[in-house]
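Colleague: Fold the stuff below for me.
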Amino acid sequence: MILPDVIEAATQVINARPPSHTHHPLPTVTPDIPRVYHEHASDVGHKTLWVVCVLMGLSSLAFYAMAWRVPVQKRLFHVLTALITTFAFLSYYAMATGDGVGVHTTVVKETKLHVVTEIVNRDVYWARYVDWSLTTPLLLLDLCLFAGLDGASILVAIVSDVIMILTGLFAAFSRDSAQGWGWYTFGCIAYLNIVYQLGYKGRHAVSGKDAKTKRFFGAISLFTLILWTLYPIIWGVADGARVVGVDGEIIGYAILDVLAKPVFGFWLLLTHDKMSRSSPSIEGFWSNGLSSEGGLRVGDVLGRGDDD
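Modeller: All right, here's what the predicted structure looks like:
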């Protein structure tokens, strides 16, 4: 019959026509996976930490031995200097054994798209900042007392030094680069005040002493300030800009620490012992303890009680 043939032909035509809307599968979008970097010390860095740890320990023993060879009135600088290397020894022992180390994570983003491209996990030796917060005030106290600086200036110098160290620690663990460089700037301002107190007021204070003392203070204070100027430079290229790796940071700080503590200590104490006649002598409580004059004794109190 004609009708079935027409229906069959129409069905074939409809099936042969392409669909009006073709649905193509959506392309699979794979986001870029950020590169993750881990910056930590190698065997070279660990060996450097151990070497400095041993040097600080041996220097401490030498300074304590030198302290016993001088009268207690002349022993203040020996005690301060020995404490400096003792704290440094403990700090380097902590770092060499894997303690006192934290990880600071830095996220690097592409500027326009704000896409994370890198994640950097870098070791930060926070024990180093604990060391500096204790040793650098003692070192400043050595220099200030040797120059005869007044108490107000000594206090200002030490507080500025603590601020400098703490802002460096905050900068090392800052959340972003801008915040870190802000803390770094505050630390540099505090350091400039230290330079003023030690370099200007210290020289003025020592000007009334003999020529040998003035020359020595000028040399050792300049030596110290030059070394201390190199510390923020190392921070800037290491923790700050991450141009230098962790090993380079360890080696750089190790060289400065050895120069600023054991070498400084031997130079100060050996010169101090040679200048024993003109070096300051401390009496009173430091040498003799609390005086018994004007104090109450147990026997006196009991005796008066019996008389009453």
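
Colleague: Going by C-alpha atoms from here, please, whenever you check contacts or count neighbours.
Modeller: Will do.

Colleague: can you give me the helices in the stretch 1-150 of the chain?
Modeller: 2-16, 43-68, 76-96, 126-147 (DSSP state H, counting those that start in this stretch).

Colleague: Name the stretch among those helices that sits most buried.
Modeller: The highest average neighbour count among the helices of the stretch 1-150 of the chain, using mean count of other CA atoms under 10 Å, belongs to helix 76-96 at a mean of 23.

Colleague: Give the other helices and strands that that helix contacts.
Modeller: Using 3 or more CA pairs under 8 Å, 6 or more residues apart in numbering; DSSP states H and E, the elements in contact with helix 76-96 are helix 43-68, helix 126-147, helix 264-274.

Colleague: How is the nearest residue to W235 once chain neighbours are set aside assigned, secondary-structure-wise?
Modeller: Nearest non-adjacent residue to W235, counting by CA to CA, 6 or more residues apart in numbering: E249, 7.9 Å away. Here E249 is recorded as helix under DSSP: H, G, I helix; E, B strand; the rest coil.

Colleague: another one to check against the first:
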Amino acid sequence: MMKSHSSSVAPVPTVLPGPSEVYQTAGGVGHRTLWVVCIIMGISSLVFYGMAFRVPAQKRLFHILTAFITTFAFLSYFAMATGDGINFHASKETVSHKHGLPDTEEITYRQVYWARYVDWSVTTPLLLLDLCLLAGLSGANILVAIVADVIMILTGLFAAYGKNDGQKWGWYIWACIAYLVIVYQVVYNGRGAAMNKDQKTKAFFASLAGFTFLLWTIYPIIWGVADGARIASVDAEILAYAVLDVLAKPVFGTWLLITHDSMASTSPSLEGFWTNGFGNQGQIRVGDDDEA
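Modeller: As a prediction, the model looks like this:
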């Protein structure tokens, strides 16, 4: 009888598979984290507004700016926690195969939380304004810092939606350059402006600015391993940003307002339109107390 032999070599497929698809989405940990931070931002906002009512209207500038920061952050996190402000961005990668098989494509769809960028585009200029007013920075320097900040956030958003590595990392570089402009204006020029303040104010500004920019330096690192290289999971991205956002907003705000309220010499006074409406000349005085 003839013996049949089975072949040990698999036949070469005549029909190649289409592109494989991978979805990177938030899991239960990410969703719970968004809700927790949403609640923290909401409670912080109520506390900051309450602190504002404890001081005269003309002394509430820092309180209102800081309360606005956590209010916008609350709205952003509420949007993300409820499934708004999110969409998918696709990236293609060519996968090489052995045994002479042709290359195939792998398409990765990753969730991008664009509501986060909307939040940052509003809250980070307000945060910078807090620091600039504390230092007594000039209006020209404040304007440059805020414009550079908006450019940094927008270029970061463009980078998140880059169609290829050239676009993505090109926008990322521009965002980093804008960040360096912010550091120069607020840290370098701000330190020079703060030299005209009393010793306690100078030390407080140096500590608060150092704390802020240490946190801000971590943000682009997280972006690089999350939206950029897509190494970190979406849950890890959410957790990392959540910790930074809580430190950079509620913790920053609490530190600023408690210390500021104990330092009467740094309390800005806004008269005219701010407290009395039209018909009075508005003025801002930072670092002077009202004199009888």
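
Colleague: would you turn the helices of the stretch 1-150 of structure 1 into JSON lines with distance to H114 of structure 1?
Modeller: Listed next are these as JSON lines, based on distance: least, CA to CA, whole Å:
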{"stretch": "helix 2-16", "distance to H114 of structure 1": "50"}
{"stretch": "helix 43-68", "distance to H114 of structure 1": "35"}
{"stretch": "helix 76-96", "distance to H114 of structure 1": "36"}
{"stretch": "helix 126-147", "distance to H114 of structure 1": "31"}
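
Colleague: L113 of structure 1: which of these is closest?
Modeller: The stretch from the helices of the stretch 1-150 of structure 1 with the least distance to L113 of structure 1 (CA to CA) is helix 126-147; that distance is 34.2 Å.

Colleague: which residues touch the closest one?
Modeller: 77, 80-81, 83-85, 87-88, 91-92, 94-95, 99-102, 154, 157-158, 161-162, 165-166, 168-169, 198, 202-203, 205-206, 217, 221, 279-280 (CA atoms under 8 Å, 6 or more residues apart in numbering).

Colleague: hmm, back to that, so which of the helices and strands packed on helix 76-96 of structure 1 comes closest to D5 of structure 1?
Modeller: Nearest to D5 of structure 1, of these and by CA to CA, is helix 43-68 at 88.9 Å.

Colleague: give me the stretch of structure 2 that the closest one matches.
Modeller: Aligned by TM-score structural alignment, helix 43-68 of structure 1 falls on residues 28-53 of structure 2.

Colleague: Let me have the helices and strands packed on helix 76-96 of structure 1 in a markdown table, adding distance to V108 of structure 1 as columns.
Modeller: Output for the helices and strands packed on helix 76-96 of structure 1, formatted as a markdown table (distance: least, CA to CA, whole Å):
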| stretch | distance to V108 of structure 1 |
| --- | --- |
| helix 43-68 | 26 |
| helix 126-147 | 23 |
| helix 264-274 | 41 |
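
Colleague: Those: which one's closest to Y191 of structure 1?
Modeller: helix 126-147 (11.7 Å).

Colleague: of all the helices of the stretch 1-150 of structure 1, which lies closest to G240 of structure 1?
Modeller: helix 126-147 (14.8 Å).

Colleague: so where is the closest one in structure 2?
Modeller: So helix 126-147 of structure 1 sits over residues 114-135 in structure 2, by TM-score structural alignment.

Colleague: Same check on stretch 205-224 of structure 1?
Modeller: Against structure 2, stretch 205-224 of structure 1 falls on residues 193-212 (TM-score structural alignment).

Colleague: which parts of that stretch are buried?
Modeller: A193, A194, K197, T201, K202, F204, F205, A206, L208, A209, T212 (16 or more other CA atoms under 10 Å).

Colleague: Against L230 of structure 1, how distant is the equivalent of E237 of structure 2 over in structure 1?
Modeller: Counting by TM-score structural alignment, E237 of structure 2 corresponds to E249 in structure 1. Distance, E249 of structure 1 to L230 of structure 1, using CA to CA, to the nearest Å: 12 Å.

Colleague: For the two, indicate the residue with more neighbours.
Modeller: E249 (19 against 14; other CA atoms under 10 Å).

Colleague: Surely that one touches G240?
Modeller: No. The criterion here is CA atoms under 8 Å, and E249 of structure 1 misses it with G240 at 11.1 Å.

Colleague: Pull the number of nearby residues for M152 of structure 2.
Modeller: 25.

Colleague: Can you tell me the closest non-neighbouring residue to it?
Modeller: A175 (4.3 Å).

Colleague: corresponding residue for that neighbour in structure 1?
Modeller: By TM-score structural alignment, A175 of structure 2 lines up with G187.

Colleague: Count the residues that sit near that match.
Modeller: 24.

Colleague: The one 3 residues further on now?
Modeller: A190 of structure 1 is flanked by 19 other residues according to other CA under 10 Å.

Colleague: how about it, what does it touch?
Modeller: A190 of structure 1 sits next to S160, D161, I163, M164 when contact means CA under 8 Å, 6+ apart.

Colleague: would you list the residues you listed in TSV and tack on secondary structure?
Modeller: Below are those laid out as TSV (three-state DSSP):
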residue	secondary structure
S160	helix
D161	helix
I163	helix
M164	helix
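
Colleague: List which of those residues are still in contact in structure 2.
Modeller: By both residues aligned by TM-score structural alignment, their matches' CA atoms under 8 Å, the contacts of A190 of structure 1 still in contact after alignment to structure 2 are S160, D161, I163, M164.

Colleague: So the second one sits against V195, correct?
Modeller: To tie it back to what came earlier, the one meant is D161 of structure 1. No. Between D161 of structure 1 and V195 there is no contact under CA under 8 Å: 10.3 Å.

Colleague: Which one's more surrounded, the two?
Modeller: Taking neighbours as other CA under 10 Å, D161 of structure 1 and V195 compare with D161 leading, 23 against 18.

Colleague: what does the more buried one align to in structure 2?
Modeller: Taking TM-score structural alignment, D161 of structure 1 has D149 as its aligned residue in structure 2.

Colleague: In contact with that match: list those residues for me.
Modeller: Neighbours of D149 of structure 2 in contact, by CA under 8 Å, 6+ apart: S121, T124, P125, A178, Y179, I182.

Colleague: of those, closest to E21 of structure 2?
Modeller: For those, the residue nearest E21 of structure 2 by CA to CA is S121; the value is 32.2 Å.

Colleague: where's the closest one relative to F205 of structure 2, distance?
Modeller: 23 Å.

Colleague: do G277 of structure 2 as well
Modeller: Using CA to CA, G277 of structure 2 is found at 31 Å from F205 of structure 2.

Colleague: repeat for Y188 of structure 2
Modeller: Counting by CA to CA, the separation of Y188 of structure 2 from F205 of structure 2 is 12 Å.
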